[in-house]
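Novice: Quick one, structure for this:
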Amino acid sequence: MAKRVPVGELLVLVLLLLAPKTKAMSITRGHNKSRGKESSGSSDEGGAISFCLSWRLAVEANNVVAWPTVPPQCSRYVETYMINGQYDRDLDLIVEVILAYVNQTFLLGDAMDAWILDVDDTCISNIYYYKGKKYGCDPYDPFSFRTWAMKGGCPAIPSVLRLFNILVDKGFKVFLLTGRDEETLGQVTRNNLHNQGFIGYERLILRSSAYKGKSAMKYKSDVRKQLEDQGYRIWGNVGDQWSDIQGDYLGNRTFKLPNPMYFVP
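Specialist: As a prediction, the model looks like this:
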């Protein structure tokens, strides 16, 4: 006859058998909950990156205009783009495209074949200034920027310096056209450009008092008209802002360099 096990002992035995399984289920639930939080965090981060990629594309395509600052959630994205190599690779590719076009042009030999290059964030970089402005998330401060520019410490953008030297060597008259104020920033800008290797350009053109308060597009269009009236043939026009390459008297080709840090109307 089989020995009967007391009910109390049987209950204890069942609980002991179930304990490891219950503990495992508890751990699994906790792990899944933790993974859910991690997944949610990754999803949020991925969503921000996706938005910022789309935002930058819209900016560079000039579909988003007159934007006052970089969206706050894109500060890290813009920083990564600007300093981790992609910005430089984009510039290198664009300059190669420009040079392919340059190699297809033929100078007439009358010293009237011209190119126009913008200055800020085309020839020389303001990346160190904008680093302190959260890469464009802070509103533009003209006094602060003027103080920065007065130091004359903007580094050359290597790929554009290479383009500049090739244009000069080929015999093009290169005009550097900037919205910087002629009276307050003229000499320091000349010195900055010279110190960074921009030597041999035809003329540095700065904004005179006559264009104070005028849009960059209006100002630069008028300057290009003056150059064409003087007989220059503008083969190419390069800038980081759409206002550098829009308007009138644009020349034969325009080339837009990337700049997701600020917008100039």
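
Novice: use CA for all of it now, contacts and neighbours both
Specialist: Fine.

Novice: In stretch 221-233, which residues are buried?
Specialist: Residues Ser221, Asp222, Val223, Arg224, Lys225, Leu227, Glu228, Tyr232, Arg233 are the ones in stretch 221-233 that count as buried (16 or more other Cα atoms under 10 Å).

Novice: gap between stretch 53-70 and the chain center?
Specialist: Between the centre of stretch 53-70 and the centre of its chain there are 11 Å (Cα atoms, centre = their mean, to the nearest Å).

Novice: now the strands: where do they sit in the chain?
Specialist: 113-118, 173-181, 203-207, 233-239, 253-256 (DSSP state E).

Novice: From Asp141, how far out is Gly132?
Specialist: The gap separating Gly132 from Asp141 is 12 Å, by Cα to Cα, to the nearest Å.

Novice: Now for these two: what residues contact both?
Specialist: Counting by Cα atoms under 8 Å, 6 or more residues apart in numbering, no residue touches both Gly132 and Asp141.

Novice: Sequence B follows; please return its structure for comparison with A:
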Amino acid sequence: MRCFHLLFVVVALLATAAADAKPVLRAVTDAPAGVASDSSDELYCDGWRLSVETGNAGPWSAIPSRCAGFVRAYMEGERYASDSAVAAADSLAFAAQALASGDGGARPAWVFDVDETLLSNSPYYAVNGWGSQEFNETSFDEWVDVAKAPALPSSLKLYKELQGLGIHIILLTGRSEFQRNATEVNLFFAGYHSWEKLILRQSPDIGKTAVQYKSERRAALEAEGFKILGNSGDQWSDLLGLPMATRSFKLPNPMYFIS
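Specialist: As a prediction, the model looks like this:
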């Protein structure tokens, strides 16, 4: 009887707790009671950015209109710089460990994308809605010709540190061959020097997805004897496709999507 009575009390307490419990999960579009709508937008947009960075959002052409201010604040504030610095620190730690364990092979290499990986196009997007407008290839090409995009500070630091470790630097960009001169001028302007290769799209690459184009170029690099230890890019399409690097590192970019 004592055991039965104890069981009855436990069940009663659990039932009372369940009746008083509040839902743990809430839809991101639901505004909690007493929270202003702008706070709800911030919650939604922070969740949307996470979805973008993890690849859950899938293809998209422009950021949600309600998130334009959020993306601007993220890109101009400390969080973008901090997130980028964490990715760079993780990259360097992996590279040093891989070389120390002998995993680099005879020709260890690191592949970098260019836009939003080595160079920041924030000055362009600052006057073009931070991604809230659909991509305009003509105006972006004009910006590329200016060749004044600044370096991402953490990426420039990582770039030099990898060179100091003896790793071959390969630049693999979705830019086209006709932009080679402007790209080289901009890279030098931003402080990048002594890369092994700068690979741009050739005529046969026009129309290929970034995944197809970049994976084909990585295969060619491996055929030349490079061991691709790391690959840094702001798009999943910079990193996916076979062959892949030993480790791939995704940099933040909530402004646009490239398939």
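
Novice: on that earlier part again, put together a markdown table for the strands of the first structure, with distance to Lys33 of the first structure on each row.
Specialist: Shown next, in a markdown table, are the strands of the first structure (distance: least, Cα to Cα, whole Å):
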| stretch | distance to Lys33 of the first structure |
| --- | --- |
| strand 113-118 | 54 |
| strand 173-181 | 55 |
| strand 203-207 | 60 |
| strand 233-239 | 51 |
| strand 253-256 | 48 |
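
Novice: which stretch among those comes nearest Ala19 of the first structure?
Specialist: strand 253-256 (67.8 Å; Cα to Cα).

Novice: residues in contact with the closest one?
Specialist: Under Cα under 8 Å, 6+ apart, the answer for strand 253-256 of the first structure is Ile94, Ile98, Trp235, Gly236, Asn237, Val238, Gly239, Asp240, Gln241, Trp242, Ile245.

Novice: The stretch 51-200 of the second structure: helices as residue ranges?
Specialist: 68-76, 78-100, 122-126, 137-146, 153-164, 180-190 (DSSP state H, counting those that start in this stretch).

Novice: Now render the ones you listed as a markdown table, adding mean neighbour count and distance to Met244 of the second structure.
Specialist: Shown next, in a markdown table, are the helices of the stretch 51-200 of the second structure (neighbours: other Cα atoms under 10 Å; distance: least, Cα to Cα, whole Å):
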| stretch | mean neighbour count | distance to Met244 of the second structure |
| --- | --- | --- |
| helix 68-76 | 18 | 29 |
| helix 78-100 | 16 | 15 |
| helix 122-126 | 15 | 28 |
| helix 137-146 | 13 | 28 |
| helix 153-164 | 18 | 19 |
| helix 180-190 | 17 | 25 |
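
Novice: Turn those into a markdown table, including distance to Tyr256 of the second structure.
Specialist: Converted to a markdown table, the helices of the stretch 51-200 of the second structure look like this (distance: least, Cα to Cα, whole Å):
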| stretch | distance to Tyr256 of the second structure |
| --- | --- |
| helix 68-76 | 11 |
| helix 78-100 | 15 |
| helix 122-126 | 10 |
| helix 137-146 | 13 |
| helix 153-164 | 19 |
| helix 180-190 | 20 |
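
Novice: For Val111 of the second structure, find the nearest of the ones you listed.
Specialist: Taking the helices of the stretch 51-200 of the second structure one by one with Cα to Cα, helix 153-164 is closest: 10.2 Å.

Novice: aligned partner of Trp207 of the second structure in the first structure?
Specialist: Actually, residue 207 of the second structure is Gly rather than Trp. Alignment note (TM-score structural alignment): Gly207 of the second structure maps to Gly213 of the first structure.

Novice: rewinding a little: any quick PyMOL command for the buried ones out of the contacts of strand 253-256 of the first structure?
Specialist: Provided next is the PyMOL selection string for whichever of these are buried by 16+ other Cα under 10 Å:
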select buried, resi 94+98+235+236+237+238+239+240+241+242+245
